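Visitor: dropping the sequence and predicted coords here.
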Amino acid sequence: MKLFCTGDLHIGRRSSHLPDTEQHSCADAWLRAADTAIYETADVVLLSGDIINKDNQFFEAAGPLEAGIQKLIERKIHVCAVAGNHDYRALTQFLHGIQGDYLHLLGVDGKWDSVIIEHGGQKLRVVGWSFPSEHVQANPLESFPDTGASDIPTMGLVHCDIDSSGSKYAPVPLGDLKSQHNICFWLTGHIHIPNAYNDTHPLVLNPGSLQAMDPGETGDHGPWIVEINGGVVSQPQQLKTSTVKYCKFDIDVTDWEIDDIKRNIIDEVYDQSQSALLDNDAKIVSARVNITGSTSLQTEMKSQLANTDELKGDGFHIDQINFAITPPIDIELLAAGKGAAAIAARILLSIDAGTLKQEHAKLYEDAKAQMDKAYDANGYELILQNKTDSSEDVAPDEDCVLAALKSQCQRLIGEMVEGSQAK
């Protein structure tokens, strides 16, 4: 049986950080997905929650969502769905208005239930759970029913926050999913970055968002194909259909001349964008550029690159430019000296050596505490309520703290050395 797997459609939203977002709506992505499922001769379309972006965007989502579903069920393709934290109320209300034997909303009110799908002489049981409210702090697998041994292959469909203890969005340890030995395949939702946990049985597939929506959703996005034959599950295959691809590019400007800076940046981003666009349907790259290397022209470069609207090219849009450059100095020699720049140099060396937490424990702890405080601040409550479940929305971890400290040290060294040279 051929399964077409996706989730986190967020119909009602559009890809952001682009000069023209109208061409890249999640509604259009869903309609293309329905056509793709038909083209791929899928037997079942599986939707793992957050199909509608928000309850207050119900009317914007209703037309495209119904059009796609009707197109599928007219061709006798089963559609199995669960509700997520964004559409726990709206999806239930909406799907109950669509009649037919090929549409199955599972797990309403947070109660596991199942449906057996028959196609071409094969059977598949789909067990699903939907969000009963916006926030669920309990692990939904604690109430998972005993499916028992069966000749019918059984898969699970759930919107949950994998390996995120303390989450308000149905936290489920990956080990709990893997321990359900009567399940041959799990399709999950909520995290917008795709990931296939296929090292051990059963396969756990988090398909990621169907359409990449913001710079935190880097990499390829689109639906996945999984085939189940007699309980044997194929390796998942991603169809890279998102019309936007968000990328982070590093560009080393060591030895660059200031007169060539804009042209060189455009050429570098163009080349990296063309590589990123290979083998997928994306039409444009939204790039965040990290300028690295060693140069004495830091101030001039920042001035020339301040207006990203001037840095245009075919197939890409530069959303943001960050600077992580240092003046052409010997960092080890600087670290042997005295003063703030020397201290910053020593911190920088310890970060590169992986010894910061041992050599500068208090600095690390203070930085982590301040970043946690900002993340948990009441002033950001609205941001957290509208979080996109992408990599940029998670609480700051060790890598995040080290990256912030490294950036600040590089900036401090650059500005202090430039300042001393200007005197």
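Guide: Cool, got the structure. Everything quoted here is computed from the prediction, not taken from an experiment.
Visitor: only C-alpha atoms from now on, for both contacts and neighbour counts.
Guide: Fine.
Visitor: all helices for this protein, in order.
Guide: 26-39, 58-74, 90-95, 174-178, 261-276, 298-304, 331-335, 340-353, 356-359, 361-376, 381-385, 398-422 (DSSP state H).
Visitor: take the one below as the second:
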Amino acid sequence: MQSQVLLAGDIHLGKRPLHLPRDIDQYGVSPVELTPAEGWLRLVRFAVEQSVAAVVLTGDVVEEDHHRLEAFGHLQRGVLELVQNGIEVYSVVGNHDVEALEEVTQRIPAFHLVGQGGKWEWVTLSHQSEPIMNILGWSFPKQGIPLSPLEQELPLPPDEKLPRFGILHDLDTPDSVYAPAPHRRLEDIELDGWFIGHKHKPSQLGSDSLIGYLGPLVGLDPSETGLHGPWVLEIDDLGQFSIKQISLGPLRWEELPVAVEKLRGKSDLKDVLRDSMASLHKRLLPQLKGVKAVGCRIKLVGPRELHREVAQRLNPLDLEDLKPRFDEILYFVEGIIDDSRLSLDLERIAQASDPPGLLARQLLALVNQEEDARQLIGEARHRLKKEAASSAWSQLEEIQFTEDQVRELLLQAGFHALKELLGQIEPGNREDVRSWN
């Protein structure tokens, strides 16, 4: 007998995607159709149609505790439909929904929280009354947990010779306040895999590795590019298993590189961008089942001497009505990135002793991830965390400021400053990232 378990990462019910066009409903797509609530509804329908054994969630099911009134209705309807069709629902608590999920499980007993109170717990999943797998889970007892849950003693696994998986909501960063759990330590625990929530970039789960992030059902902003959707874990009678991600999200974000050479001298830049979107659609089509809209962030690439000429002509406001449809899927331009940094000869510029030379040497250290870059990243990270702790930002979702994120921010700012110093763009005319949504 082949059994299926449906896995999903951060759903964030109650939240809506950012940077959608203000007039998107005039093009036949309602913003409501692109929300995590729609993604959850699609997951429920798929689970019922496929008669899966169980649905397993890895936390942050609800966006914030103050969104739980809005989110509760969506969650309750979905869970009840699953249970009525013989599908059990299991979840760990994430940092966003500590109070909300506690309330949900009190009102909906069929919604099982695993590892409540910050204590590891084993549960056995069954299909048609036959046990198929064991899962080990840990839930947030409160929002901020600076200690790793891996410091606790793990309970002994059940006796059944079944596949064993862990579910957790964590961050693979040692100094995180969100239950840091280094993934190298997870590898040492004798489980068949770990399915993790928190980060919104899905890992490449498969035969090579079964430790990683599931990602959200719907990309919530343009940085969350690529395929999003639940994962199907298939288990046979012999305990052999496989996993694959499926496209159920109604919204997809993509970065669309466009060569400036193609745009130079063209009287209508929209034609070039429309053709680029058509090529993107053709490439993505196998992964676009159920997708209603694709948001594109245009990335200008190519010789730097052409960038300023093209960037001055490519006004985002002129592209607001560029919303072509391909196979009934709406495409729109979210913003423009002028990424001419790759064409700068950093090594040549770094040989000088002037300010551009000094900046180029720092950028080279960041690009090559040299030892000198660690101090730059550390200082920037400290300042960013200090600023983020200000009461002015208390209502916004907390940013983790990982080393990779800070490095990328420094690269973006540094290359822009270098172009200004070199006179490639006029000071104050900051057109490297432009968006109108």
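Guide: Thanks, I have it. None of the values given here were measured: they were computed from a predicted structure.
Visitor: before we move on, back to that, could the helices of structure 1 be laid out in CSV, adding mean neighbour count and distance to Gly231 of structure 1?
Guide: CSV is the format used below for those (neighbours: other Cα atoms under 10 Å; distance: least, Cα to Cα, whole Å):
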stretch, mean neighbour count, distance to Gly231 of structure 1
helix 26-39, 20, 22
helix 58-74, 17, 25
helix 90-95, 19, 29
helix 174-178, 15, 16
helix 261-276, 17, 36
helix 298-304, 14, 58
helix 331-335, 16, 58
helix 340-353, 18, 48
helix 356-359, 14, 48
helix 361-376, 14, 44
helix 381-385, 12, 39
helix 398-422, 16, 40
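Visitor: let's have those in TSV, adding distance to Thr218 of structure 1.
Guide: Shown next, in TSV, are the helices of structure 1 (distance: least, Cα to Cα, whole Å):
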stretch	distance to Thr218 of structure 1
helix 26-39	16
helix 58-74	24
helix 90-95	27
helix 174-178	22
helix 261-276	11
helix 298-304	25
helix 331-335	32
helix 340-353	25
helix 356-359	28
helix 361-376	21
helix 381-385	20
helix 398-422	16
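Visitor: between those, which one is closest to Asp319 of structure 1.
Guide: With Cα to Cα as the criterion, Asp319 of structure 1 lies closest to helix 261-276 of the helices of structure 1, at 11.5 Å.
Visitor: mean deviation, that closest one versus structure 2?
Guide: Taken over the aligned residues, the distance from helix 261-276 of structure 1 to structure 2 averages 3.2 Å (mean Cα distance after the TM-score superposition for structure 1).
Visitor: and Phe131 of structure 1, which of the helices of structure 1 is closest to it?
Guide: Using Cα to Cα, the helices of structure 1 put helix 90-95 closest to Phe131 of structure 1, at 10.2 Å.
Visitor: which residues in structure 2 does the closest one align to?
Guide: Counting by TM-score structural alignment, helix 90-95 of structure 1 falls onto residues 100-105 of structure 2.
Visitor: what sits against the residue sitting nearest the centre point of structure 2?
Guide: Note on structure 2: the residue nearest the mean C-alpha position is His200, at 2.3 Å, using Cα atoms, centre = their mean. By Cα atoms under 8 Å, 6 or more residues apart in numbering, the contact list for His200 of structure 2 reads 10, 213-216, 219, 224.
Visitor: how about Asp176 of structure 1?
Guide: With the criterion set at Cα under 8 Å, 6+ apart, Asp176 of structure 1 makes contact with Leu141.
Visitor: over to Gln424 of structure 2?
Guide: Residues in contact with Gln424 of structure 2 (Cα under 8 Å, 6+ apart) are 305, 308.
Visitor: what does it correspond to in structure 1?
Guide: Looks like Gln424 of structure 2 aligns to Glu415 there (TM-score structural alignment).
Visitor: equivalent analysis for Gln84 of structure 2, please.
Guide: Aligned against structure 1 by TM-score structural alignment, Gln84 of structure 2 finds its counterpart in Glu74.
Visitor: how close does that match sit to Ile117 of structure 1?
Guide: From Glu74 of structure 1 across to Ile117 of structure 1, the span is 16 Å (Cα to Cα, to the nearest Å).
Visitor: before we move on, back to that, nearest spatial neighbour of the corresponding residue of structure 1 for the residue nearest to the centre of structure 2, chain-adjacent residues omitted?
Guide: With TM-score structural alignment defining the correspondence, His200 of structure 2 maps onto His192 in structure 1. Nearest non-adjacent residue to His192 of structure 1, counting by Cα to Cα, 6 or more residues apart in numbering: Gly208, 4.1 Å away.
Visitor: and that neighbour, what's its match in structure 2?
Guide: In structure 2, Gly208 of structure 1 lines up with Gly215, judged by TM-score structural alignment.
Visitor: what number of residues lie near that match?
Guide: As a burial measure, Gly215 of structure 2 scores 27 neighbours (other Cα atoms under 10 Å).
Visitor: kindly provide the distance from Arg77 of structure 2 to Ala100 of structure 2.
Guide: When distance is defined by Cα to Cα, Arg77 of structure 2 is 15 Å away from Ala100 of structure 2.
Visitor: ok, now Ser51 of structure 2?
Guide: Distance, Ser51 of structure 2 to Ala100 of structure 2, by Cα to Cα: 28 Å.
Visitor: how near is the equivalent of Ile189 of structure 2 over in structure 1 to Gly156 of structure 1?
Guide: Counting by TM-score structural alignment, Ile189 of structure 2 lines up with Gln180 in structure 1. Distance, Gln180 of structure 1 to Gly156 of structure 1, using Cα to Cα: 10 Å.
Visitor: those two: who's more crowded?
Guide: Gly156 (22 against 18).
Visitor: close enough to count as contact, that one and Lys178?
Guide: No - Gly156 of structure 1 is beyond contact range of Lys178, at 11.2 Å (criterion: Cα atoms under 8 Å).
Visitor: quick revisit: and Gly121 of structure 1, which of the helices of structure 1 is closest to it?
Guide: Short answer: helix 58-74, nearest of these by Cα to Cα, at 18.7 Å.
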